[in-house]
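Chemist: need a structure here:
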Amino acid sequence: MSNLKQDLLLCSLYRFYSDKNHAITFLTILKKKSKVSLRLLDWMATNYSKSKQVSYDVNGKCFNVYASYKSQLKGYSKGYFDPFQRKGRIQFVIQNESIETTVGQLNFFKWAIQNDVIKYALEHCKEIHADMISQTGSENGKRKLLSTNKTISQSSFPIILEF
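Modeler: Coordinates of the predicted model:
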């Protein structure tokens, strides 16, 4: 992504996180003060939502978590859509507090907040955590998968990328 595109994305992210509720949601998880962890959110978006075909209503439209996640990932690439701080760390000011994060992490959380992914994860935290343990044999989801679900399901719905 060019610097101009990154700057445009950052402007959009600053506007989004200027909303106090969005900022608090992000900071609570980032500072590990939530029962939802980064790893649990990642597991939910990449594995749980696929195997359980998680869909729910968002603003009157059917939202499929896995399909939307894959679409966002395809549109932005891992560097600009990632729950973890893997590439290009920056200092970002939220609620008068400077934090170390990445554009990818901010963008992932924007998607997760706008589409009630975090809300869903909070409501189904125990089931998602149990699924993560049963599939990986590990509390933190870091171990190699014991078995994988290689089923294909097809859904049709509109996808909108916002900058």
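
Chemist: CA only for contacts and neighbour counts going forward, please
Modeler: Will do.

Chemist: checking my notes, Y56 in a helix, right?
Modeler: No: assessed with DSSP: H, G, I helix; E, B strand; the rest coil, Y56 is strand; it does not lie in a helix.

Chemist: to compare with the earlier structure, here is another sequence to fold:
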Amino acid sequence: MNALITFYKKPGNINRMLEVIRGHSRVSLRLLDFFAANYSKAHNITLTVKDGEENDKASTTQLVVHSSYKSQLRAYSKRNFDPFCRGNHIAFEYADDELLTTTVGQLNFFRWIISNPILEYVEANVDPIEAEMKQTEDAQLRKKRTEELSLSASRSICKNNDVKMLVTFDLPSS
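Modeler: Prediction:
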């Protein structure tokens, strides 16, 4: 928890998080979750991360977003790494007399997307990510409707009626 407190005390970090969770950004929690879990995998999103503070002498590494996301999930579990405010709520004091009701999972998730250039990437690519999210949801809805139609048809067959039937076979004479 001390690492989270230190991270969110740095200027700008808590403001980036508050902007999203309070709905003052085009980026939604659903969009961030979809990006991390689906879009980054489908498009093999790789981002360049600067390791140092000084731009001139900073070394860089490549971050494969989906692999990093899966690693974070394994390290923290879904309960402790989640963009949504699900689970045990805490009162997180981020400034003098300023409290945010959130979860450790949400704080960890936002630390990951702010520490890496993930939030910047999503902000710059909101339209294509949203379009794919809508397309995916529509496809899932169509699939669900098709499954429901099939189930409804099979349920409408009445299996408890006794029907008398005579079956005759015409055998060829030898």
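
Chemist: list the contacts for the residue positioned nearest the centre of structure 2?
Modeler: By C-alpha atoms, centre = their mean, structure 2 has its centre lying nearest to D33, at 2.1 Å. By C-alpha atoms under 8 Å, 6 or more residues apart in numbering, the contact set of D33 of structure 2 is P83.

Chemist: rerun at 10 Å
Modeler: When contacts are counted by C-alpha atoms under 10 Å, 6 or more residues apart in numbering, D33 of structure 2 touches Y39, D82, P83, F84, F109.

Chemist: count of neighbours near I90 of structure 2?
Modeler: The number of residues packed around I90 of structure 2, counting by other C-alpha atoms under 10 Å, is 12.

Chemist: what do you get for the one 3 residues further on?
Modeler: Using other C-alpha under 10 Å, the number of residues around E93 of structure 2 comes to 14.

Chemist: still on that earlier bit, in three-state terms, label the aligned partner of the residue nearest to the centre of structure 2 in structure 1 for me.
Modeler: For D33 of structure 2, the aligned position in structure 1 is occupied by D42, per TM-score structural alignment. Under three-state DSSP, D42 of structure 1 falls in the helix class.

Chemist: need the distance between the two termini of stretch 6-18 of structure 2.
Modeler: End-to-end distance of stretch 6-18 of structure 2 (C-alpha to C-alpha, to the nearest Å): 16 Å.

Chemist: outside of it, which residues touch it?
Modeler: With C-alpha under 10 Å, 6+ apart, stretch 6-18 of structure 2 has contacts from 1, 3, 21, 24-25, 92-95, 100, 106-107, 109-111, 113-115, 119.

Chemist: how close does the match of D33 of structure 2 sit to K5 of structure 1?
Modeler: From D42 of structure 1 to K5 of structure 1 the distance is 25 Å (C-alpha to C-alpha).

Chemist: helices - which of the contacts of stretch 6-18 of structure 2 land there?
Modeler: Within the contacts of stretch 6-18 of structure 2, residues falling in helices by DSSP state H are A3, I21, Q106, L107, F109, F110, R111, I113, I114, S115, L119.

Chemist: noted, bye for now.
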